[in-house]
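*Asks:* sequence and predicted structure, then a few things I'm wondering about:
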Amino acid sequence: MVKWMKAMKERTQKLKRSTKPQPPQPAKPAATASWKDRLNHDDYEDLKNTFEIFDEDHSGSIDPAEINKVLEELGLDKRNPFVLSLIHGLRDVNHPVTFEEFLNIIGTRVGETKTKNGLRAVFAQFDRDENGLIDFEEFKAISKQLHENLNDDDLLEMLHSTHVNQKTASNEGVTFDEFYRIVSKFANK
């Protein structure tokens, strides 16, 4: 996921250099109390920039052809279950997707990572066997999805280091509570 976001940011920077500056967007209405209103400014801008990357024809909406083209350019594996769920969410609406629809679709699939329930949704993406533990095999699958070249020894060392440094209950995996504690600790730095 981190690799994907870095690629998206690089493409955003390229897009900003190649297009004219856009007028500022109107402020979001205060009466709406949805999850997207709780996004901080940087997260909102990142999602807006991501949307603009997909909207190659600058029509204000994105369609499946634009999605496929960007994913191909970024070299993302469309068989990745997380990426597939995002693509299916965008395709399920069966028409070009506006930015507001994009926020709703992506937000419901990604979860709000600033809350415990949001991080629970992220954890569930990794805990494939739903046993409450992200174990060696699941870390290995995550590594492959992110195209990280970590061998078994690297992964075992990572689990062991996490156990020692973060004081997890076991060096064989990470529970949700441990995941939440670790992610919250680093998110607040």
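*Replies:* Great, that's in hand. For clarity, every value in this text was computed on a predicted model and none was experimentally measured.
*Asks:* use CA for all of it now, contacts and neighbours both
*Replies:* Will do.
*Asks:* distance of the closest residue to residue 15 other than its chain neighbours from residue 11?
*Replies:* Nearest non-adjacent residue to residue 15, counting by C-alpha to C-alpha, 6 or more residues apart in numbering: residue 53, 6.9 Å away. Note on residue 53: its distance to residue 11, by C-alpha to C-alpha, to the nearest Å, is 7 Å.
*Asks:* give me the more crowded residue out of these two.
*Replies:* residue 53 (23 against 20; other C-alpha atoms under 10 Å).
*Asks:* put this next to the previous one:
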Amino acid sequence: MTEELIIAGFGGQGVMTMGQVLAYAGLNFGKEVSYLPSYGPEQRGGTANCMVVISDEAVSSPYIDEPTSLIIMNQPSLDRFAPTLRDNGILMYNASLIKEKVVSDKASKVVGIEINHLANQLGKPQLANMIMLGAYLGVSNIMPVDSIKEVLPKVFSSKYHHLLPLNYQALDLGLKTVKG
């Protein structure tokens, strides 16, 4: 099993955090991983994407031409990366910012989630990325959500540990959103 994922959006949407957490959890889960971040010229508000490979076998390259999955947080990222999706791939997108229903002839699953709305319901707009990550785990079944929860205290700086319960809640909400 090899999952090749591109996560893309605006800087400040937690794109890199999602990738780092997934890569760290993959390692902790006994998988081979790679993580390749790419920033636009501005950190906040510019474009950002990362490539994450999680595999049972050694990863030969961190660069991904045709991802098996996409997590798309904004319209410019959808325009850029949707055409690269591998046949029968997973396309997840932020329906709060991408208003038109996304259709892909390559994707076996297209899932739009109003994650900004859900994050606002939790009282923290910054949790949108963790909601999307929980939903992705529910759709992809790449690893259990507990694998992510286990590594969050190691990935997040100790000054943010007071926010861990909210992040766990956001992961669970994303999972529940797609699992019903």
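*Replies:* Perfect, I can see it now. A quick note: this is a predicted structure, and the numbers were derived from the prediction, not measured.
*Asks:* fetch the TM-score of the aligned pair.
*Replies:* The TM-score (TM-score structural alignment, normalised by the length of structure 2) is 0.28; 84 aligned residues with a C-alpha RMSD of 5.1 Å.
*Asks:* ok, the residue nearest to residue 15 of structure 1 - contacts?
*Replies:* For residue 53 of structure 1, the contacting residues are 8, 11, 12, 15, 70, by C-alpha atoms under 8 Å, 6 or more residues apart in numbering.
*Asks:* SS state for it?
*Replies:* Secondary structure, DSSP: H, G, I helix; E, B strand; the rest coil: residue 53 of structure 1 is helix.
*Asks:* from residue 99 of structure 1, how far out is it?
*Replies:* Note on residue 53 of structure 1: its distance to residue 99 of structure 1, by C-alpha to C-alpha, is 12 Å.
*Asks:* double-check residue 135 of structure 2 against residue 178; I have them as touching.
*Replies:* Yes: the criterion here is C-alpha atoms under 8 Å, and residue 135 of structure 2 meets it with residue 178 at 5.8 Å.
*Asks:* which one of the two has more residues nearby?
*Replies:* Legend: neighbour count by other C-alpha under 10 Å for residue 135 of structure 2 and residue 178, higher for residue 135 (27 against 16).
*Asks:* name the element the closest residue to residue 140 of structure 1 other than its chain neighbours belongs to?
*Replies:* Once flanking residues are discounted, residue 140 of structure 1 sits nearest to residue 155: 7.1 Å by C-alpha to C-alpha, 6+ apart. Residue 155 of structure 1 is located in helix 152-166, with elements delineated by DSSP states H and E.
*Asks:* got the buried residues for that helix?
*Replies:* Buried residues in helix 152-166 of structure 1, counted by 16 or more other C-alpha atoms under 10 Å: 155, 156, 158, 159, 160, 162, 163.
*Asks:* can I get the residues you listed in CSV with distance to residue 110 of structure 1?
*Replies:* Shown next, in CSV, are the buried residues of helix 152-166 of structure 1 (distance: C-alpha to C-alpha, whole Å):
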residue, distance to residue 110 of structure 1
155, 25
156, 27
158, 25
159, 24
160, 28
162, 24
163, 27
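*Asks:* wait, which of those residues is closest to residue 134 of structure 1?
*Replies:* Distances from residue 134 of structure 1 to these, taken as C-alpha to C-alpha, are shortest for residue 159 (10.2 Å).
*Asks:* isn't residue 77 of structure 2 up against residue 50?
*Replies:* No: taking contacts as C-alpha under 8 Å, residue 77 of structure 2 lies outside contact range of residue 50: 11.4 Å.
*Asks:* show me where structure 1 has its strands.
*Replies:* Here structure 1 has its strands, by DSSP state E, at 61-62, 97-98, 133-135, 173-175.
*Asks:* nearest to residue 44 of structure 1, out of these?
*Replies:* In terms of C-alpha to C-alpha, the element of the strands of structure 1 nearest to residue 44 of structure 1 is strand 97-98, at 14.7 Å.
*Asks:* what helix or strand is residue 93 of structure 2 on?
*Replies:* Going by DSSP H and E, residue 93 of structure 2 is part of strand 89-94.
*Asks:* now do that strand: which elements does it pack against?
*Replies:* Counting contacts by 3 or more C-alpha pairs under 8 Å, 6 or more residues apart in numbering; DSSP states H and E, strand 89-94 of structure 2 packs against strand 69-72, strand 107-113, helix 128-140.
*Asks:* residues making contact with the shortest one?
*Replies:* The contact list for strand 69-72 of structure 2, computed with C-alpha under 8 Å, 6+ apart, reads 3-9, 78, 81-82, 85-86, 89-94, 132, 136.
*Asks:* how near is the residue nearest to residue 140 of structure 1 to residue 186 of structure 1?
*Replies:* On the measure of C-alpha to C-alpha, residue 155 of structure 1 and residue 186 of structure 1 end up 20 Å apart.
*Asks:* and residue 79 of structure 2, how many neighbours does it have?
*Replies:* Counted with other C-alpha under 10 Å, residues neighbouring residue 79 of structure 2 total 11.
*Asks:* ignore what I typed, I meant residue 67 of structure 1.
*Replies:* 18.
*Asks:* how about it, what does it touch?
*Replies:* 54, 87 are the contacts of residue 67 of structure 1 under C-alpha under 8 Å, 6+ apart.
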